[in-house]
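> Predicted structure and sequence below. I'll ask about it afterward.
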Amino acid sequence: MTNQLLSKFIIALVISQSIVACKLTPDSGSSSGTTDGGSNTSQGGGTVQPSPSPSPTPSPVPTPSPTPSPTPSPTPSPTPPPTSGDSTGSPDVNCGTAVAGILDAGTISINNGGVLTNSMQVNLSLDRQFVRSMKISNTPDCSCGTWEPVAATKNWTLGKANGVNAVSVQFRDYDGSLTICASASIKHDNLPPQISLVAAAGNTYLTATNNIFNYAATDAGSGVKAVSCSLDGQAVSCAGNSGSIATSNLSSGTHKVVVTATDNLNQSASANLSFTISSPYREITQNKSVTADNKVDILVVVDNSPSMQDVQKNMAKRVSSLMDQVKNLDYRIAVTTTDPSSKTVGDGRLLPLTGFTNQYVITPAMGLANAQTALSNTVQRPEVGSASEQGIYATYRVIERALAGEVNQKALFRPDAAFSVILISDANESATGAKNKPQNLIDFVKSNWPNKRFNFNSIIVRPNDSACLSAGREAYGPTYDALSRLLGFGTVGGSIIGSVCASDYGAQLSGIGQSVQQMTKTLDLECAPIGSTQSAVLVLKDGSNYTDAYEIQGLKIVFQNSLPAGKYTLSYKCQ
């Protein structure tokens, strides 16, 4: 009996000691706990309090005999809590090996479940019941972070700009047990779309042609939401995130195409390209003034060299044909010679009218009969002039003398009158100085009278007219021929090229007179217009459309009727 009681006492003592040891040992969940900062430990951060279960009281027994009692196992002491405690830390600190939890995971969302953001600062929504602390990490596996008190929301800084960011959270309960890691992700993008805008290789950049500009908009972050395009500030069609912009019939000058792209975070960027359109044609605008519709100043340049006596006589007999054509015009007519050096009848001096005292210019006020007589007698020269014939030089010098204020020459020229030269010579221009060149004479007239209509009629030995040359004439006249062609030969109101070998000068002088008359219907052009000969030039008179029919003839615009006084604007294009 005594032995049985002793055995029961020993069993009760061992059971009591085991119960106490159990209460002092952490629960199984503590074995997976971590210290703050992520280091592996045997328990969580909070101190585990033992349960208040009482130890059993053994029944009274007699004092046993001195039998040795078994030695109880030592009771393990509880592991002290981590020293760091629950604290608030910054992201991506205290990184280590991720520790798997055993409790159900909590939840985490970023910006209320958003998938895109352009800010590194976000808001976390966190949820897990019955936990004491949490640890947030900028990794998907909860391997970083600092333990801190549980909060339902938290402002957080993402770890990576312009990329996908994973943020994870792990909770710890009051017994130190860890939850399974929970994570969420969001894409950060604070860069606008990238735009490529280039001109197509085949562009010509000319008026009346098409030009292509290729574009592409990309955004590696949030993606492209919209693309818009404009040309010179006006919206044009865009075909999606990439495509081309076609331009057509742009006016000459500088233009700009702009492509703007917006991403899904409403961040936008633009690319622009400026280009210049040139015209394959020259765009001409001429302003001309017509102050009278029938004024013409005529200079007759007579070759007074020995070989021209017979021509002068023939000319003198036929001047009536010229006068019949100009009799209804407001004319002024004067005569000079091709002599470049005579101090009385050469070097651009006007000849006194034969039979009239101290008169040098023929006008309608003299009456038609007197005008015909004065011209006929004056072109028949009594003197024998220089054999160095220079009709272009003589014309140049007449104008120079007029501009210098010499009375006789000044009386011939009116700034608002057309100017026609009638040259009669059986030789060519015999010198090649600056004042002997056709283009220099044309430029000289235009520089002093920009709006003056000007022609140069040549009665000469035509180039290649060998029959005329062999009839006792001195030389071909290619320089005079060239000057007449530069001033509208073959056009209405243009220059006439006649022959000194004609048996009757009447027809030639009549043609010259008709051409002089038609000069009042013409305006000179800078270049040959492109387009219809009846519509290539836009004509304005005093700011309004001038509707009189016209025809383009070479470098002249010839109207159906004489031009009334007014200010004219001509607009056209040339090659």
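Ah, there it is.
> From now on I want contacts and neighbour counts done on CA atoms only, so please keep to that.
OK.
> which SS state does the residue lying closest to Thr520 once chain neighbours are set aside fall under?
Distance criterion CA to CA, 6 or more residues apart in numbering; nearest residue to Thr520, sequence neighbours excluded, is Ser562 at 5.2 Å. Using DSSP: H, G, I helix; E, B strand; the rest coil, the structure places Ser562 in coil.
> residues near Ser562, how many?
Counted with other CA atoms under 10 Å, the neighbours of Ser562 add up to 17.
> residue contacts, it?
293-294, 518, 520-522 (CA atoms under 8 Å, 6 or more residues apart in numbering).
> what's the answer for Gln312, then?
Neighbouring residues of Gln312 by CA under 8 Å, 6+ apart: 302, 379-381.
> from these, which ones fall inside helices?
Val379 (DSSP state H).
> Just the buried residues of the contacts of Gln312.
Buried members of those, counted by 16 or more other CA atoms under 10 Å: 302, 379-381.
> Nearest to Ala184 among those?
Within the buried ones among the contacts of Gln312, the smallest distance to Ala184 is 107.8 Å, found for Val302 (CA to CA).
> what's the burial count for the residue nearest to that closest one when sequence neighbours are not counted?
Computed as CA to CA, 6+ apart, the closest residue to Val302 that is not its neighbour in sequence is Thr337, at 4.6 Å. Neighbour count for Thr337, taken as other CA under 10 Å: 31.
> let's bring in a second model and compare:
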Amino acid sequence: MTRRLMGVLFTFSLLTLSACGDGPIFGLSDFNESFEAVTYNNKVDILWVIDTSPSMTDDRKKLSKEIEFMFQQMDGKKLDYRMAAVTMDMGSRSADQYSGGRFVGSSTKVISNSTANKVDAFNSMLNGYETSYQYADGLDALKKALSPERLGKENQGFFRDDSLLSVIFVSDGRDWSSATPEDTISFLDTLKPNLQNGNKGWVANFIGVIEESVKCETIVGVSDIGVRFMEVSNASQGSVNSICEDELAATVGNIQRTIISIVTDWYLEEPAVVETIRVSINGVNISQDPENGWTYNAEKKLISFHGNAVPASDAKVVVDYTPESIGKKKLETKI
């Protein structure tokens, strides 16, 4: 949907910005007088890269209990999402239809916000395939799943050029791929070039062993930390979470908040005087609060929304602020 700007007052719908032929900007729009028209897009493609070795059986069950909440949150914010899953098994069953970077699932291989019985479809992806292969080749599986070979055939219908790509690695061990974290970061940077605001067009998240802990020890008393998965996630400022907790509700919440925050971040044209920032959503004033309000990153000129204050895609957001260099501006936006 396109809206024409009128002075400093403008409205918009959906959640990402593309202007004058440039690449998409995920987030709420900043003010820019040179824009004649802007297009917004709320597309997110989510790829789960899952360790299906026997040691992960209980962890996958814990994850399946929390996925309904993630769907509820994304549907509540009216995201246009696609979701698929691939296993980390690249070696033991190379002839099997579910290995080698092919999407898994008994019938539905790509879930969207219009898919019926989304939870059942996801659980089929998560629990429908188990391997005796003990080595998690997650980085290799990711690259294979998103290769032209797979996207043009078995994995069609998932990847969109104009969407945010979110990768979620799930493993209780290290990565044994031939691909390095540097290889993987370069691959994703090429597949999803940086956005117009300089941020990455992709974000990686990790659910796994993130530190030495008795709760994470294997039968031989070792914590197998997912260092390589963490490196890729940290490169994109993604969410890194422990798989060793009894429940994964907080973990799934962290990941969905990471995704939603990227598409609702507001980039200001100029640095703001923090004390002058005023934010309202649907006419209700929102406080500066890192849990259920907004925060301001002066270095990035970025307003982020958190918790209950994250706006839905049909909310009306108004931000007043005084730039450091010029007088007060008023940006009125309809997401």
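Structure received. Worth saying up front: this structure is predicted, and the values here are computed from it rather than measured.
> Need the TM-score between these chains.
Scored against TM-score structural alignment, normalised by the length of structure 2, the superposed chains reach a TM-score of 0.63; 243 aligned residues with a CA RMSD of 3.2 Å.
> that older thread, out of the contacts of Ser562 of structure 1, who's nearest Thr533 of structure 1?
Lowest distance from Thr533 of structure 1 to the contacts of Ser562 of structure 1 (CA to CA) belongs to Thr522, with 14.0 Å.
> Surely the closest one and Gln560 touch.
No. At 9.1 Å, Thr522 of structure 1 and Gln560 do not qualify as touching, with contact defined as CA atoms under 8 Å.
> So for these two, which residue has more residues nearby?
Neighbour count, other CA under 10 Å: between Thr522 of structure 1 and Gln560, Thr522 has more, with 25 against 12.
> For that one, give its distance to Ala387 of structure 1.
Separation of Thr522 of structure 1 from Ala387 of structure 1 (CA to CA, to the nearest Å) stands at 37 Å.
> about what we covered before: for the residue nearest to Val302 of structure 1, what are its contacts?
Applying CA under 8 Å, 6+ apart, we find Thr337 of structure 1 in contact with 301-304, 345-346, 348, 391, 394.
> if we go to 6 Å?
By CA atoms under 6 Å, 6 or more residues apart in numbering, Thr337 of structure 1 lies in contact with 301-303, 346.
> Repeat that for Thr131 of structure 2.
Residues in contact with Thr131 of structure 2 (CA under 6 Å, 6+ apart) are 52-53.
> So what does it match up with in structure 1?
Alignment note (TM-score structural alignment): Thr131 of structure 2 maps to Val384 of structure 1.
> before we move on, which element is its match in?
Assessed by DSSP states H and E, Val384 of structure 1 sits outside every helix and strand.
> Equivalent analysis for the one 10 residues further on, please.
Using DSSP H and E, Ala394 of structure 1 maps to helix 391-403.
> Not counting the next helix or strand after that helix itself, show me its contacts.
Scanning forward in sequence from helix 391-403 of structure 1 by DSSP H and E, the next helix or strand is helix 407-412. With contacts defined as CA under 6 Å, 6+ apart, helix 407-412 of structure 1 is touched by Ala402.
> just to revisit the earlier point, quick one: which of the contacts of Thr337 of structure 1 is nearest to Gly488 of structure 1?
Minimum distance to Gly488 of structure 1 across the contacts of Thr337 of structure 1 is 19.2 Å, recorded for Val301 (CA to CA).
> what sits against that closest one?
Shown in contact with Val301 of structure 1 (CA under 6 Å, 6+ apart): 335-337, 423.
> need the buried ones among the contacts of Gln312 of structure 1 in TSV with distance to Ala418 of structure 1, can you?
Formatted as TSV, the buried ones among the contacts of Gln312 of structure 1 follow (distance: CA to CA, whole Å):
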residue	distance to Ala418 of structure 1
Val302	20
Val379	22
Gln380	25
Arg381	27
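> Looking at these, which is nearest Thr276 of structure 1?
Of all these, Thr276 of structure 1 sits closest to Val302, with 54.7 Å by CA to CA.
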